[in-house]
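J.: after the sequence you'll find the predicted model.
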Amino acid sequence: MSLATTFKLAFASLAIATVFGATPCSTFAAPSNQAESTSNAKVAQEFQVGSLYVEKYSNPNAKGAPVILIPGLASGAYVWDETVKQLRDNHELYVVTLAGFNGKPSIAGPKLPKLKASLLELIQTQKIDKPVLVGHSLGSASSIWFALEHSNLIRGVFAVDGLPVFPGTQNLGADQRKAMAEGARAQMASLDAASFGAQQTQYMRVTGVIDEKLALSLGVRAATSDPIATADYMAELLLLDMRPDLHKITVPVAVVSPFNAPDFARANMNEEGKNAYYKSLVNGIPQLSMISITNARHFVMLDQPQVFNQKLQEFLKKL
């Protein structure tokens, strides 16, 4: 099997699962207590900036760089609970949830431009001294997009399984990309609450995390997001291809590539092959480092929290 065919099989399947979701389950149920936060850290302040709902963790003795943590599609600040526990003693933290996700009200109009503008407003109004952006999935791609224009305002980007172009779409023409985005938007926006919840849970079981119980918990939480807002964010993400402008980023960027061998067995792809593919999509970034974490799916910080947080802290210490 050729390398090109391997990439096509592996990433086409992941892209389809992410955009359209896996086949909805016929039933959907999970204990209500699975949706409760596991974080014991206390929030110093909560406020809204544009389309961002912010949880601020302050420590007057913190000596590390401030950090802004941005979750992915249909997720909330809770995905960073373990990371918050690891960082809050040494870093001022701003953990955000995007409008329309995790039960937060949605906003009208384009979502990603508003997200980028809200990040800028957050940094400026809170007078955050060159934070590090840590983003997952949609949050990762948005962090890279922000760095294209505002590298002077940040110290670096820790990009967790989110890229400047959606994997599997890198060779699409403009018309094809637009058709795919609109198809994804229409299909997801048409789901009723039960179908959307079932889709999110099945996605978590197939692509999100390895542990079944954790997948069910994440599915419950993702189901509280607005299907229409989720569809809008997804469609706008599919339209992005930032590769021509990556040379404009002047801060260090680390790209985290999770790898779970059974998921790639059918395509005969190994860890090195997947990491190389991801690198090919971010090669224009001048100060780039690649981090591969095994035995992890898309929510790598939940599948492998110890390894993930170690890699993140190593990145922060180098800045």
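T.: Received it, and whenever you're ready, just let me know what you need. Predicted, not measured: the structure shown is a model, and the values here were computed from it. Residues are numbered from 1 along each chain as shown.
J.: from now on I want contacts and neighbour counts done on CA atoms only, so please keep to that.
T.: OK.
J.: which residues in the stretch 1-150 of the chain form helices?
T.: Here the stretch 1-150 of the chain has its helices, by DSSP state H, counting those that start in this stretch, at 3-20, 81-87, 112-125, 138-150.
J.: so which of these comes closest to Asp192?
T.: Proximity to Asp192 (Cα to Cα) singles out helix 3-20 among the helices of the stretch 1-150 of the chain, at 14.3 Å.
J.: work out for me the element Tyr277 sits within.
T.: helix 271-282 (DSSP states H and E).
J.: where's the very next helix or strand once past that helix relative to the chain centroid, distance-wise?
T.: On the C-terminal side of helix 271-282, the closest following helix or strand by DSSP H and E is strand 288-294. Relative to its chain's centre, strand 288-294 lies at 15 Å (Cα atoms, centre = their mean, to the nearest Å).
J.: contact partners of strand 288-294?
T.: Applying Cα atoms under 8 Å, 6 or more residues apart in numbering, the contact partners of strand 288-294 are 252-261, 271, 275, 279, 300, 304, 307-308, 311.
J.: ok, now stretch 116-129?
T.: Defining contact as Cα under 8 Å, 6+ apart, one finds that stretch 116-129 is touched by Val49, Gly50, Ser51, Leu52, Ala65, Pro66, Pro131, Ser142, Trp145, Phe146, Leu153, Ile154.
J.: now it: buried residues?
T.: Residues of stretch 116-129 classed as buried: Lys116, Ser118, Leu119, Leu120, Leu122, Ile123, Ile128 (neighbour count, 16 or more other Cα atoms under 10 Å).
J.: stretch 159-172 too?
T.: Applying 16+ other Cα under 10 Å to stretch 159-172 flags Ala159, Val160, Asp161, Gly162, Leu163, Pro164, Val165, Phe166, Pro167, Gly168, Thr169 as buried.
J.: pipe the residues you listed into JSON lines and attach distance to Arg88 per row.
T.: JSON lines is the format used below for the buried residues of stretch 159-172 (distance: Cα to Cα, whole Å):
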{"residue": "Ala159", "distance to Arg88": "19"}
{"residue": "Val160", "distance to Arg88": "19"}
{"residue": "Asp161", "distance to Arg88": "23"}
{"residue": "Gly162", "distance to Arg88": "24"}
{"residue": "Leu163", "distance to Arg88": "27"}
{"residue": "Pro164", "distance to Arg88": "29"}
{"residue": "Val165", "distance to Arg88": "32"}
{"residue": "Phe166", "distance to Arg88": "32"}
{"residue": "Pro167", "distance to Arg88": "33"}
{"residue": "Gly168", "distance to Arg88": "36"}
{"residue": "Thr169", "distance to Arg88": "37"}
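J.: for Leu138, state which of those residues is nearest.
T.: Using Cα to Cα, Gly162 is the member of the buried residues of stretch 159-172 that sits closest to Leu138, with 6.1 Å.
J.: what about the contacts of strand 288-294, which are in helices?
T.: With helices taken from DSSP state H, the overlap with the contacts of strand 288-294 comprises Ala261, Glu271, Asn275, Lys279, Val300, Val307, Phe308, Lys311.
J.: comparison target, given below:
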Amino acid sequence: MKKLLFIVSAVFIIQLSFGQSPIQVEKSGKGNPIIFLPGFTTPGSVWEETIENLNGTFETHVVSYAGFNGMESIGTPWYAPIKQKLIDYIKEEKLTNLTLIGHSMGGNLATDLAAHFDNELSGLIIIESLPCMRELMMPGVPASSLQYDSPYNNQMLNMPEDAFKNVALSMARNMTNVEEKIDVLASWSLAADRKTYVYGYTDLLKLDLRPQLNNIATETLILGATFPSREMAQQTFEKQYANLKNKTIELADDSKHFIMFDQPEWLYAKINDYIAKNVQ
């Protein structure tokens, strides 16, 4: 029944600028608003099953990003225009009692938006996202050293399709335990605009949202996976979110990055419990 209601509800695509928009939003349903923010290369449709399993009735706003999911590229910078367009969208739609749910890069955007709109928020759920990915992947490397024009980026831009497919498949295997989802994840990378894929990732590596965490008072649920180990994951999340005042960190066993694929029922339960306590 929930799936049927989701399909037949009034759904429309909102283009948010006269030219190519940094984002596309699919709006559906009635009730308190929830913005769903997917990760890098990921289409907004990744949230469909999560939305179908929500307890209660909500107005959902599902976001997709330029350069991915069939959308045209907006060039560089890439992350900053997406963030600004989301700020404009929330203001234009006059969204109140708002909940933000973001996975991976979507969690970065949710953090950025929460720091901007903290007084207007009812809820904030961050899934498998770190405020400074660079510190984990490239410890001690300053953001200023990362440039669009770099040997690594040029190699990625000029990589033949077959070689890029192998890279995408290798990355996908580290993101889910569900075998049939590996090709799906890889296909999202292969369908992406290559420059957006390469330069957008540079934008993400430059991000450090840890100072902004002090500006967020909203009770925040942080959901993570135990890959590669529970101890390492717990330590990483606690260290990265040390400046966030009101938070609960929960980890899904036997899961990699895409918890919605590896432990969907666990994810639905955590989201619904949080919403019941903090939003409704």
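T.: Structure received. Keep in mind that this is a model prediction, so the values were computed, not measured.
J.: still on that earlier bit, now a PyMOL select for only the buried ones of the ones in helices among the contacts of strand 288-294 of the first structure.
T.: This is how PyMOL selects the buried members of those, with burial counted by 16+ other Cα under 10 Å:
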select buried, resi 261+271+275+279+300+308+311
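J.: of the buried residues of stretch 159-172 of the first structure, which belong to strands?
T.: Of the positions in these, Ala159, Val160 sit in strands, assigned by DSSP state E.
J.: contact partners for the closest residue to Phe11 of the first structure other than its chain neighbours?
T.: Leaving aside its chain neighbours, Phe11 of the first structure sits nearest to Gly168 (5.1 Å; criterion: Cα to Cα, 6 or more residues apart in numbering). Taking Cα under 8 Å, 6+ apart as the definition of contact, the neighbours of Gly168 of the first structure are Phe7, Lys8, Phe11, Ala12, Ala15.
J.: quick one: map Gly168 of the first structure onto the second structure.
T.: Residue pairing (TM-score structural alignment): Gly168 of the first structure is matched to Leu136 of the second structure.
J.: so what corresponds to Asn272 of the second structure in the first structure?
T.: In the first structure, the residue matched to Asn272 of the second structure (TM-score structural alignment) is Gln313.
J.: and that match, how far is that from Pro305 of the first structure?
T.: Taking Cα to Cα, to the nearest Å as the criterion, Gln313 of the first structure is separated from Pro305 of the first structure by 12 Å.
J.: out of those two, which sits in the more crowded spot?
T.: Between Gln313 of the first structure and Pro305, counting by other Cα atoms under 10 Å, Pro305 is the more crowded of the two (17 against 14).
J.: the stretch 151-300 of the first structure: helices as residue ranges?
T.: Secondary structure of the stretch 151-300 of the first structure (DSSP H, counting those that start in this stretch): helices at 174-189, 193-203, 212-222, 227-239, 261-264, 271-282, 300-303.
J.: could you save those as CSV and add columns showing distance to Ala77 of the first structure?
T.: Converted to CSV, those look like this (distance: least, Cα to Cα, whole Å):
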stretch, distance to Ala77 of the first structure
helix 174-189, 23
helix 193-203, 17
helix 212-222, 11
helix 227-239, 16
helix 261-264, 27
helix 271-282, 26
helix 300-303, 13
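J.: show me the one of those helices that comes nearest Ile107 of the first structure.
T.: When the helices of the stretch 151-300 of the first structure are ranked by proximity to Ile107 of the first structure (Cα to Cα), helix 227-239 comes first, at 7.9 Å.
J.: now the closest one: which residue numbers in the second structure?
T.: Across the second structure, the stretch matching helix 227-239 of the first structure (TM-score structural alignment) is residues 194-206.
J.: return the mean post-superposition distance for that stretch against the first structure.
T.: After superposition onto the first structure, stretch 194-206 of the second structure lies on average 1.0 Å away from the residues it aligns with, using mean Cα distance after the TM-score superposition for the first structure.
J.: just to revisit the earlier point, ok, the ones in helices among the contacts of strand 288-294 of the first structure vs Ala198 of the first structure, which is closest?
T.: For those, the minimum distance to Ala198 of the first structure (Cα to Cα) is 21.8 Å, reached by Val300.
J.: which residue lines up with the closest one in the second structure?
T.: Mapped onto the second structure by TM-score structural alignment, Val300 of the first structure lines up with Ile259.
J.: do Ile70 of the first structure as well
T.: When the second structure is aligned by TM-score structural alignment, Ile70 of the first structure is paired with Leu37.
J.: can you get me a residue count around the aligned partner of Ser28 of the second structure in the first structure?
T.: Aligned by TM-score structural alignment, Ser28 of the second structure pairs with Tyr57 of the first structure. The local packing count at Tyr57 of the first structure equals 22, with neighbours defined by other Cα under 10 Å.
J.: right, and Tyr57 of the first structure touches Lys42 too?
T.: Yes: taking contact to mean Cα atoms under 8 Å, the distance of 7.4 Å between Tyr57 of the first structure and Lys42 places them in contact.
J.: on that earlier part again, the helices of the stretch 1-150 of the first structure: which one's closest to Leu98 of the first structure?
T.: Proximity of the helices of the stretch 1-150 of the first structure to Leu98 of the first structure was assessed by Cα to Cα; the nearest stretch is helix 112-125, lying at 7.7 Å.
J.: show me the residue sitting in the middle of the second structure in space.
T.: Here the mean C-alpha position of the second structure is nearest to the C-alpha of Gly106 (Cα atoms, centre = their mean), at a distance of 1.9 Å.
J.: what does that residue correspond to in the first structure?
T.: Alignment of Gly106 of the second structure against the first structure is given by TM-score structural alignment, with Gly139 as its counterpart.
J.: hmm, Ala225 and the match of Val300 of the first structure touching each other?
T.: Yes: counting by Cα under 8 Å, Ala225 is a contact partner of Ile259 of the second structure at 6.8 Å.
J.: what's the burial count for the closest residue to Gly219 of the first structure other than its chain neighbours?
T.: What sits nearest to Gly219 of the first structure in space, not counting adjacent residues and going by Cα to Cα, 6+ apart, is Thr201, at 3.9 Å. Taking other Cα under 10 Å as the neighbour definition, Thr201 of the first structure ends up with a count of 29.
J.: contacting residues around the aligned residue in the second structure for Thr201 of the first structure?
T.: Mapped onto the second structure by TM-score structural alignment, Thr201 of the first structure lines up with Leu169. Contacts here follow Cα under 8 Å, 6+ apart; on that basis Leu169 of the second structure touches Ile182, Asp183, Leu185, Ala186.
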